[in-house]
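[1] Sequence and predicted model, in that order:
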Amino acid sequence: MEVLWAPWRLEYILGPKPDSCPFCLPEHTDEDTARRVLYRGRKAFVIMNIFPYNNGHLMVCPYRHVMNLVDLETDEQHELMDLLNHTTRILQERFTPGGVNIGLNLGEAAGAGIREHMHFHLVPRWVGDSSFMAITSETRVVPEHIDSTYAALKPYFDRLDETAG
């Protein structure tokens, strides 16, 4: 078995596990950087996936603890779609991927790891990013440290506030 260095995972493995939903965020706190929150809107937010499939694997979530897409209010739906658009543009600008997977898994049977709080995944993709490592070793290589990715993406999301204000 191959071993890849992923030091940011140790903090999660050894740290305390929340008893509550990881997507039910408190009001803005000084913990946004530690939680890797990139953007907070009025009804939704953008956060990094701490177990990314690729660099730049982000999630767009409503603040409200909603399990199903059909339970969203109209203003939540609109903001989620706006954030999906903005986040896609930011990923394309920062990473210049060949494509972006955008997905929503509703329910455990659909593959939702956290089914109680719906969230969209955005994953930048490049031709060949599922290389021999993923195929033969069941190992995915994420070449940039998650904290470096956060630092690189945060200014793009900070500009969203500037253009909205």
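    Arrived safely, thanks for sending. Model, not experiment: these values are computed from the prediction. Numbering: from 1, shown residues only.

[2] CA only for contacts and neighbour counts going forward, please
    Fine.

[3] quick one, strands of the chain?
    With strands called from DSSP state E, the chain shows them at 37-40, 44-48, 58-62, 99-104, 120-125.

[4] out of the ones you listed, which comes closest to Gly111?
    strand 99-104 (9.1 Å; CA to CA).

[5] relative to strand 120-125, how tilted is that closest one?
    Orientation check (axes from the mean of the first three to the mean of the last three CA atoms, to 10 degrees): strand 99-104 against strand 120-125 gives 160 degrees.

[6] Output the contacting helices and strands for strand 99-104.
    Secondary-structure packing of strand 99-104 (3 or more CA pairs under 8 Å, 6 or more residues apart in numbering; DSSP states H and E): strand 120-125.

[7] Got another one to weigh against that:
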Amino acid sequence: MQRLWVPHRMVYVADHHQPDRTDCPFCAAPARTDEDALIVARGAHSYVLLNLFPYNNGHMLVCPYRHISGYDEASAEEVAEIGALTQTAMRVAREVMGCHGFNLGMNQGEIAGAGIAAHLHQHIVPRWASDANFFPIIAKTKAMPQLLGDVREAIAAAWPVDPGPGVQRPAGGARA
């Protein structure tokens, strides 16, 4: 048997850390510390955090603070900020991680593949020319080369000092 160490998933194994299934994790995240919630940036209407179950290293999500399920329910301000934060996240990921491209997307509704269909979120998945290998196909396992806390720290530290109107740097993300 081979082992793939994924310590960040311990939160889903330990009974005392199980999230309340009735709570929305995207509504709960902004009340937690940036490090604990894996938040890399906060805006006036939305925020950016790492995906706890990433497809690739640096997989980020942009979520409005409001609990809405559809993109068509978002206000003009939310749409604009989600777009601005997505652009900044892409620039930062290129700078910090040296990625070659991105997959961007929103799955609207459970039938469309949304894991958390009740709260709108956009995926930003960094891609590299060499990120595909046999693991997901043969072993049904995705190898992640960095721990989530390390990725969050690097992205938060590289987030621009002046990312735009209403967008704030997260705690612990100060840049010299």
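    The structure has been received and is ready for your questions. Since the structure is predicted, the reported quantities are computational estimates derived from the model, not experimental observations.

[8] Would you pull the TM-score for this pair?
    A TM-score of 0.90 describes the superposed chains when it is computed by TM-score structural alignment, normalised by the length of structure 1; 164 aligned residues with a CA RMSD of 2.0 Å.

[9] just to revisit the earlier point, mean neighbour count, the strands of structure 1: which tops it?
    Among the strands of structure 1, strand 58-62 has the highest mean neighbour count (mean count of other CA atoms under 10 Å), at a mean of 26.

[10] Would you mind pulling the contact partners of that one?
    Strand 58-62 of structure 1 is touched from outside by 23, 43-49, 52, 76, 80, 83-84, 118-123, with contacts defined as CA atoms under 8 Å, 6 or more residues apart in numbering.

[11] Counterpart of Ser148 of structure 1 over in structure 2?
    Applying TM-score structural alignment, one finds that Ser148 of structure 1 aligns to Asp150 in structure 2.

[12] Might you report the residue contacts of that match?
    Per CA under 8 Å, 6+ apart, neighbours of Asp150 of structure 2: none.

[13] ditto for Pro54 of structure 2
    Taking CA under 8 Å, 6+ apart, one finds Met60 in contact with Pro54 of structure 2.

[14] Trace Tyr39 of structure 1 over to structure 2, please.
    Using TM-score structural alignment, Tyr39 of structure 1 pairs with Ala41 in structure 2.

[15] Ile90 of structure 1 too?
    When structure 2 is aligned by TM-score structural alignment, Ile90 of structure 1 is paired with Val92.

[16] Let me know how buried its match is, in neighbour terms.
    As a burial measure, Val92 of structure 2 scores 20 neighbours (other CA atoms under 10 Å).

[17] I'd say it and Ala154 touch.
    No: taking contacts as CA atoms under 8 Å, Val92 of structure 2 lies outside contact range of Ala154: 9.4 Å.

[18] So what's the residue count around Ala117 of structure 2?
    Neighbours of Ala117 of structure 2 using other CA under 10 Å come to 18.

[19] could you measure it against Trp5 of structure 2, distance?
    29 Å (CA to CA, to the nearest Å).

[20] what do you get for Asp72 of structure 2?
    On the measure of CA to CA, Asp72 of structure 2 and Trp5 of structure 2 end up 40 Å apart.

[21] Looking at structure 1, name the residue matched to Ala139 of structure 2.
    Looks like Ala139 of structure 2 aligns to Ser137 there (TM-score structural alignment).
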